[in-house]
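K.L.:
sequence plus predicted model, see below.
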Amino acid sequence: MRVVLAEDHFLLRNGLVQLLTAYGHEVVEAVDNGPMLLRALTELRPDVAVVDVRLPPDFSDEGLRAAVEARTRVPDLPILLLSQYVEPLYAHELLTTGSAGVGYLLKSRVTNGDQFIDAVERVAAGGTAMDPEVIQQLLTRKVRDERLTALSGREREVLECLAQGRSNAGTAEALYISEKAVAKHIGNIFTKLGLPPTEADNRRVLAVLAYLDH
């Protein structure tokens, strides 16, 4: 798997390069600022990009801006954002660029190599990987949409697992319920959120967006 990495901290950047390489992936370019990231993404078109939200020159949201711009030029280019802090709006902005290949992790997750690589590979495969702390903050915020308040406690737990990128089997394992029960809850979630079947949209991602919007 070809990876573009954007991280301004020298030690962390080198550590991520070594980690990705150790798991059999090729880091085709490692950059430390927004303009270089945008060039690398649009020219190299990697299988996935691992991007620090805050990059030089301003250390605000240059990484996010470059990632969003790259996805307008290369639709559904897989992007996994890294951040020191929980910023749900960053996750929302990236998700609105497309329904495939997006993720948002706190940098603290990088200390768990298997968990980090699993997230990278999941995003590269077109899935989503949302940090549990991001989802927890979204779930505890005041919800104003009546469709969302209609979800049961278990349905919210299932939706949290979807946001983390879990499969039906992974959700069943995490919640100690059967896959059949998971499928039923997902169907209820889609119904309550007004998400009918369609070939054009990924309903799992749209369901997560419903939370991020509120």
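P.N.:
Noted; the coordinates are in hand. Residues are numbered from 1 along each chain as shown.

K.L.:
from here on, contacts and neighbour counts on C-alpha atoms
P.N.:
Noted.

K.L.:
please enumerate the helices of the protein.
P.N.:
10-22, 34-44, 62-73, 88-95, 113-124, 132-140, 146-149, 153-163, 168-175, 179-192, 203-212 (DSSP state H).

K.L.:
got the contact list for the last one?
P.N.:
Contacts of helix 203-212 with the rest of the structure, by Cα atoms under 8 Å, 6 or more residues apart in numbering, involve 88-89, 91-92, 95-96, 99-100, 128, 138-139, 148, 159, 162-163, 189-190, 193, 195, 197.

K.L.:
those residues, buried ones only, as a PyMOL selection?
P.N.:
Buried residues within those, by 16 or more other Cα atoms under 10 Å, are selected in PyMOL with:
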select buried, resi 88+91+92+95+99+100+128+138+139+148+159+162+163+189+190+193+195
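
K.L.:
this is the other structure I want to compare:
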Amino acid sequence: MRVVIAEDNALLREGLVLLLGLAGHEVVAVAGSGPEIVPALLEHRPDIAVLDVRMPPGFRDEGLRAALEARERIPGLPVLVLSQYVEESYAGELLGGGTSGIGYLLKDRVGRVDEFLDALERVAADGTALDPEVVAELLSRRRESPLDPLTPREREVLGLMAEGHDNATIAGTLVVTERAVHKHIGNVFLKLGLPPGDSGHRRVLAVLAYLAHAPQV
């Protein structure tokens, strides 16, 4: 696949270029600052963008802003965001427009090559990849929410859904049958008050409900 990378740390940036090249992907452009990102994406129209949250010149949220703008100007552009820390406000804002083709990983996940490449390919295929630590942080900061009625197992299932896993992977992770996973998901939909209809749409709504209740800080 064709990739654009936005990362100001030269060592990490070149490491990503090498890693993706060895994995058979083509890095068509790199950006070292916030203002370079959107022009590179508009010029190359990659299969996926890999963006750092904080970029020069301000080292605040330049990468995130570029990701949001790029997805407005290139609808459906898959974006995998990398961050040094769990920043729940950024994750929530990025996911606010829907979870398709979105990933949010901590940078240390890049060192786990198989996990990183799996996340990259999942996001490029219009899926979701959320770092388990990001999901855990968002969940830990919630107070009263629609998720309160869920059982611990239902929360586990929903958490794995939020990371972008399908039913078969969830079943394997929890060492249960796919039938059991399907039943848990049905209970989640029911307890969240999601009306019967397209299961894929309800799945997205359930994930958004899972991520949408972090308190304002």
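P.N.:
Received it, and whenever you're ready, just let me know what you need. Every value quoted in this text rests on a predicted model; they were computed, and no experiment measured them.

K.L.:
closest to Leu80 of the first structure out of the helices of the first structure?
P.N.:
Checking those against Leu80 of the first structure by Cα to Cα gives helix 113-124 as the closest, at 6.7 Å.

K.L.:
that closest one - contacts with which helices or strands?
P.N.:
Contacts defined by 3 or more Cα pairs under 8 Å, 6 or more residues apart in numbering; DSSP states H and E place helix 113-124 of the first structure against strand 48-52, strand 79-83, strand 102-106, strand 128-130.

K.L.:
could you redo the last one with a cut-off of 10 Å?
P.N.:
Secondary-structure packing of helix 113-124 of the first structure (3 or more Cα pairs under 10 Å, 6 or more residues apart in numbering; DSSP states H and E): strand 2-6, helix 10-22, strand 48-52, strand 79-83, strand 102-106, strand 128-130.

K.L.:
how about these in CSV, adding distance to Val68 of the first structure?
P.N.:
Below are those laid out as CSV (distance: least, Cα to Cα, whole Å):
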stretch, distance to Val68 of the first structure
strand 2-6, 14
helix 10-22, 21
strand 48-52, 11
strand 79-83, 9
strand 102-106, 11
strand 128-130, 16
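
K.L.:
so what's the closest residue to Ala212 of the second structure other than its chain neighbours up against?
P.N.:
Of all residues beyond its chain neighbours, the one nearest Ala212 of the second structure is Gly92 (6.7 Å), with distances taken as Cα to Cα, 6 or more residues apart in numbering. For Gly92 of the second structure, the contacting residues are Leu138, Leu208, Leu211, Ala212, His213, Ala214, by Cα atoms under 10 Å, 6 or more residues apart in numbering.

K.L.:
Ala23 of the second structure: how many residues sit nearby?
P.N.:
Counted by other Cα atoms under 10 Å, the residues lying close to Ala23 of the second structure total 12.

K.L.:
surely it meets Leu117?
P.N.:
Yes. Counting by Cα atoms under 10 Å, Ala23 of the second structure touches Leu117, with 8.1 Å between them.

K.L.:
for the counterpart of Glu115 of the second structure in the first structure, give me its contacts.
P.N.:
Counting by TM-score structural alignment, Glu115 of the second structure lines up with Gln115 in the first structure. Gln115 of the first structure is in contact with Arg109, counting by Cα under 10 Å, 6+ apart.

K.L.:
quick one: Gln115 of the first structure from Asp131 of the first structure, how far?
P.N.:
Computed as Cα to Cα, to the nearest Å, the Gln115 of the first structure to Asp131 of the first structure distance reads 11 Å.

K.L.:
so Asp213 of the first structure versus Arg109 of the first structure, what's the distance?
P.N.:
Applying Cα to Cα to Asp213 of the first structure and Arg109 of the first structure gives a distance of 25 Å.

K.L.:
do the same with Gly170 of the first structure
P.N.:
Counting by Cα to Cα, the gap from Gly170 of the first structure to Arg109 of the first structure is 19 Å.

K.L.:
please produce a markdown table containing the helices of the first structure, extended by distance to Met1 of the first structure.
P.N.:
Listed next are the helices of the first structure as a markdown table, based on distance: least, Cα to Cα, whole Å:
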| stretch | distance to Met1 of the first structure |
| --- | --- |
| helix 10-22 | 9 |
| helix 34-44 | 13 |
| helix 62-73 | 19 |
| helix 88-95 | 22 |
| helix 113-124 | 8 |
| helix 132-140 | 25 |
| helix 146-149 | 38 |
| helix 153-163 | 23 |
| helix 168-175 | 23 |
| helix 179-192 | 30 |
| helix 203-212 | 24 |
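
K.L.:
among these, which comes closest to Asp52 of the first structure?
P.N.:
Using Cα to Cα, those put helix 62-73 closest to Asp52 of the first structure, at 5.7 Å.

K.L.:
what's that closest one packed up against?
P.N.:
helix 34-44, strand 48-52, strand 79-83, helix 88-95.

K.L.:
returning to what we had before: and the helices and strands packed on helix 113-124 of the first structure: which comes nearest Asn202 of the first structure?
P.N.:
Closest approach to Asn202 of the first structure among these (Cα to Cα): strand 128-130, 11.0 Å.

K.L.:
mean shift of the closest one relative to the second structure?
P.N.:
After superposition onto the second structure, the mean distance of strand 128-130 of the first structure to its aligned counterpart is 0.4 Å, using mean Cα distance after the TM-score superposition for the first structure.

K.L.:
in the second structure, which residue is most central in space?
P.N.:
Gly103 (2.1 Å; Cα atoms, centre = their mean).

K.L.:
ok, now how distant is that one from Thr177 of the second structure?
P.N.:
27 Å.
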